[in-house]
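any chance you can model this:
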Amino acid sequence: METPIDRTTLEAALHISGAPSSDFDLNPDFSDAVTGDLRAAGVLIPIMDHPNGPRLVLTKRSSALKHHPGQIAFPGGRVDPTDTDPIDAALREAEEEIGLPRQSVDVIGTLPTHETVTRFQMYPVLGWIRDDFTPIAEPGEVSEIFTVPMSHVLNPDNFNVQSRLWRGQKRSFFTVPYGPYYIWGATARILRGLADRVQL
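Modelled structure (predicted):
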């Protein structure tokens, strides 16, 4: 029987213990080739209520960005010295990138960290949007804001593992496509981790 997706389901999923994830989960040989200190980043997994079921808010990153241009991502970014913690950074970045007021977000909890090949330690923050808001894209960072049914990204059957060449080597990664949106990499890996918890 399919697990109903609601706030209670998500809160319960966060109480299930789990190990951190990384871009190297499917590529263990890559970890020795990537060096440099990890930089902390907070990302918000913003969920809004909808008559047909909760929906996830995602962004398409600007093609002008240095890191992951044009990719589908959670709103978020590097933890600044003025941020109290990664949760504070995630809420600040969401307000800057998609115009989501932090006071409109109930922080449900956090998922285990995710290490990226670009040397970021991502802290995924699950947030429930309790107020209506009009998304406003920050043009320097975001080219598009869209939503995806949570039922889609929390169904493990919708995920695939694909690969491509990166620095001359084959790199594998998770994908969870939705319509015209190719959700892959760290975003898909974090969502897969959440999907696995919901199914337990």
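
every contact and neighbour count from this point should use C-alpha atoms.
Fine.

ranges for the helices of this protein?
Per DSSP state H, the chain carries helices over the ranges 7-14, 86-98, 150-153, 185-199.

turn those into TSV, including distance to residue 77 and mean neighbour count.
As requested, the helices of the chain are arranged in TSV below (distance: least, C-alpha to C-alpha, whole Å; neighbours: other C-alpha atoms under 10 Å):
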stretch	distance to residue 77	mean neighbour count
helix 7-14	22	15
helix 86-98	6	24
helix 150-153	22	20
helix 185-199	13	21
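
nearest to residue 21, of those?
Nearest to residue 21 among these is helix 185-199 (7.6 Å), distances taken as C-alpha to C-alpha.

could you say what helices and strands the closest one packs with?
Contacts defined by 3 or more C-alpha pairs under 8 Å, 6 or more residues apart in numbering; DSSP states H and E place helix 185-199 against helix 7-14, strand 21-22, helix 150-153, strand 169-175.

now the other sequence, so there's something to compare against:
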Amino acid sequence: MRPMARRCRSIRRLTATMADPLAPVLAALARPGQPTSDNELNNLPLPADRVLRPAGVLVGLIAAPDGPRILLTKRASHLRHHPGQIAFPGGKVDPGDADATAAALREAHEEVALPPGAATILGHLPEHETVTGFRVSPVVARLAPFPPHPEAGEVDEIFTVPLAHLADLGRYRVEGRRWRGQIRHYWVVPWGPYYIWGATARILRALAERMAP
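Reported below is the predicted structural model:
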């Protein structure tokens, strides 16, 4: 590409970003992507006839003075599944849900008190398969300002992380721990006191990969 063409492209990108801080996210969602899995860094045996349960999570983007931020939760420490872990609002698709998007919005309403109509769907990231047997559809949405309120007994904390931090591939690293008798590796992307890892980190990295120049 010629220098002048590169400069024009950079100017158009900067202008679009100034007009809409989520322009890089919209551009990323328009690019193709591949499904991800908890197993991609490992060699764990997976049953060929496994049945995955559909689920949806909300990758919610909120405007802030320092730029867009992504909404996350810290699960209650007494829960049977994934206690104390950092997660997106969301959960399995129930019989009354039209699809994974509806499930993500319903769960966000229950878990963080997201009002109906407060989310504008921007698109979806590729599905992510978890070692716990879920096929997760990440739903990316712009969120209108609202007073978050954690679901009693399910969510200990609601917080946001700058998109700029999560979009930086250099912030991610691979760690591991023993799981079912062998070392399982996974992505992490820490933020302050929050240890973001596993499926949540991998989904965020999928967005970061597509946002990369």
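
redo the helices and strands packed on helix 185-199 of the first structure as a markdown table? Include distance to residue 37 of the first structure.
Converted to a markdown table, those look like this (distance: least, C-alpha to C-alpha, whole Å):
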| stretch | distance to residue 37 of the first structure |
| --- | --- |
| helix 7-14 | 28 |
| strand 21-22 | 15 |
| helix 150-153 | 31 |
| strand 169-175 | 21 |
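
out of these, nearest to residue 182 of the first structure?
Evaluated over those, closeness to residue 182 of the first structure peaks at strand 169-175, with 7.2 Å, by C-alpha to C-alpha.

give me the buried positions along that closest one.
Residues 171-175 are the ones in strand 169-175 of the first structure that count as buried (16 or more other C-alpha atoms under 10 Å).

same check on stretch 159-178 of the second structure?
Residues of stretch 159-178 of the second structure classed as buried: 160-163, 165-167, 169, 172 (neighbour count, 16+ other C-alpha under 10 Å).

and the two most separated of those residues?
Across those (C-alpha to C-alpha), the longest gap, 18.3 Å, separates 160 and 169.

show me what residue 178 of the second structure lines up with in the first structure.
By TM-score structural alignment, residue 178 of the second structure lines up with residue 165 in the first structure.

how close does its match get to residue 140 of the first structure?
Residue 165 of the first structure sits 28 Å away from residue 140 of the first structure, going by C-alpha to C-alpha, to the nearest Å.

do the same with residue 95 of the first structure
14 Å.

now swap in residue 106 of the first structure and tell me
Separation of residue 106 of the first structure from residue 140 of the first structure (C-alpha to C-alpha): 27 Å.

which one of the two has more residues nearby?
residue 106 (15 against 12; other C-alpha atoms under 10 Å).

contacts only, for the equivalent of the more buried one over in the second structure.
Aligning on TM-score structural alignment places residue 106 of the first structure opposite residue 120 in the second structure. Each residue near residue 120 of the second structure by C-alpha atoms under 8 Å, 6 or more residues apart in numbering is listed here: 141-143.

6 Å instead?
Taking C-alpha atoms under 6 Å, 6 or more residues apart in numbering as the criterion, residue 120 of the second structure is in contact with 141-142.

ditto for residue 102 of the first structure
Per C-alpha under 6 Å, 6+ apart, neighbours of residue 102 of the first structure: residue 91.

brilliant, that's me finished.
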